[in-house]
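K.L.:
Pasting the sequence and the predicted coordinates here, then a few questions.
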Amino acid sequence: MNFTAAAPAVWNPAFADAEDCLLSSDQCVVQGQHYFVKGLIEIPVIGGNEVFSWGVWVSLSRENFSRAADRWDTPGRESEKPYFGWLTTDLPVYSPTTLNLKTNVHTRPLGERPFVELEPTDHPLAVEQHTGITLDRVREIAAAVLHPAADG
């Protein structure tokens, strides 16, 4: 019920050894100029209590990234106001691209990934987040993600 991206779309493995770059399981910095956090786009599954989630990367301003990083291990961090960001994960099961969709990143209690709320638009991913998906749609997504060659 969860698929996740290992890095933001702009990450290049060549950055791994650069002093001004960082990629951890929760945060990413590219060339000391671009800042990202990992969060979850959660989509309710219609007819059940389950939630399907995408583990995605969102770019934040330098100020918001610093603020989030400063509070990363602070109890009560969930009281932070949401941070505006741009989705930087291309989820291939959606058209048009999911890159650069507007988001709000909601910090949650320690040990929980932030919740990524998409701006309400007519983009299929935003529609699914707000209206939910069927279990058949979950299976369709799983097949497309796990067996991409089967589509062509």
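P.N.:
Sure, I can see it. Owing to the predicted nature of the structure, the values given are computational and were not obtained by experimental measurement.
K.L.:
From now on I want contacts and neighbour counts done on CA atoms only, so please keep to that.
P.N.:
OK.
K.L.:
Just the helices from the protein, written as ranges.
P.N.:
Here the chain has its helices, by DSSP state H, at 62-70, 124-131, 135-146.
K.L.:
Which neighbouring elements make contact with the second one?
P.N.:
This means helix 124-131. Counting contacts by 3 or more CA pairs under 8 Å, 6 or more residues apart in numbering; DSSP states H and E, helix 124-131 packs against strand 34-44.
K.L.:
Comparison target below:
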Amino acid sequence: MSATDAHQHTCACCAEPHDGPPLSYGSPAPVSWKSRYRLRRDSELTSDQCMIKGKHFYVHGLVEIPVRDSDETFSWGVWVSLSEDNFGRMHDLWEDPAREQEPPYFGWLSTELPVYPESTLLLKTHVRTREVGRRPLIELEPTEHPLAVEQREGITMDRVREFAGLLLRG
């Protein structure tokens, strides 16, 4: 990463330059997704939901982390596995404004975030649906895992810059 990268980046969503390091990173698919599944009728991957072999169900959401020394929020775009019943319910309500009233769904984190020394796979989560058009909020159960601690306590802009250094180099 060059010195200018730490002060400016091009946004993957809008393709515009922004000052400072990126405030979000994401994964295009759950860790168990394989490209060969695209050929299967019982498997599908969209930007929001995923089904593998008609047996494994996932939703794409955001782990949001407050940045303590700014007004910003940092986000990890992650995938969470859901039970078939919860996935079906979430899918049925996907475009329904009443979905915000749903209780949280239990799920297992299904994205490996390589910036943490401990695996992030299979951390217990609660998936909270939000208004139509916004990704669900992923809340980790309160453990001592560094990701859960950061979600509870927040991070600094130095930590955001550390993520950029780890994820954007090379």
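P.N.:
That came in fine, so what should we check first? Since the structure is predicted, the reported quantities are computational estimates derived from the model, not experimental observations.
K.L.:
circling back to that earlier point, can you redo the helices of structure 1 as CSV with distance to Cys21 of structure 1 and mean neighbour count?
P.N.:
Putting the helices of structure 1 into CSV (distance: least, CA to CA, whole Å; neighbours: other CA atoms under 10 Å) gives the following:
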stretch, distance to Cys21 of structure 1, mean neighbour count
helix 62-70, 14, 15
helix 124-131, 30, 18
helix 135-146, 28, 14
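K.L.:
Phe3 of structure 1 is nearest to which of the ones you listed?
P.N.:
Among the helices of structure 1, helix 135-146 comes nearest to Phe3 of structure 1, with 8.2 Å by CA to CA.
K.L.:
quick check: that closest one aligns to which part of structure 2?
P.N.:
Aligned by TM-score structural alignment, helix 135-146 of structure 1 falls on residues 157-168 of structure 2.
K.L.:
Now which residue in structure 1 aligns to Trp79 of structure 2?
P.N.:
Using TM-score structural alignment, Trp79 of structure 2 pairs with Trp57 in structure 1.
K.L.:
typo on my end, it should be His126 of structure 2
P.N.:
Per TM-score structural alignment, His126 of structure 2 is aligned with Asn104.
K.L.:
Phe106 of structure 2 too?
P.N.:
In structure 1, Phe106 of structure 2 lands on Phe84 (TM-score structural alignment).
K.L.:
Counting neighbours, what do you get for that match?
P.N.:
Using other CA atoms under 10 Å, Phe84 of structure 1 has 18 other residues around it.
K.L.:
Give me the mean deviation of the match of helix 135-146 of structure 1 from structure 1.
P.N.:
Following the fit onto structure 1, the mean deviation recorded for stretch 157-168 of structure 2 is 0.7 Å by mean CA distance after the TM-score superposition for structure 1.
K.L.:
if we can go back for a sec, and the match of Phe106 of structure 2, how far from Val116 of structure 1?
P.N.:
10 Å (CA to CA, to the nearest Å).
K.L.:
so what sits against both of those two?
P.N.:
The contact sets of Phe84 of structure 1 and Val116 overlap at Thr103, Asn104, Val105 (CA atoms under 8 Å, 6 or more residues apart in numbering).
K.L.:
I figured the first one was touching Leu87, is that so?
P.N.:
What it means is Thr103 of structure 1. Yes. The criterion here is CA atoms under 8 Å, and Thr103 of structure 1 meets it with Leu87 at 6.6 Å.
K.L.:
so what sits against both of the two?
P.N.:
Counting by CA under 8 Å, 6+ apart, the shared contacts of Thr103 of structure 1 and Leu87 are Val58.
K.L.:
ok, Lys34 of structure 2 - how many residues close by?
P.N.:
Using other CA under 10 Å, Lys34 of structure 2 has 10 neighbouring residues.
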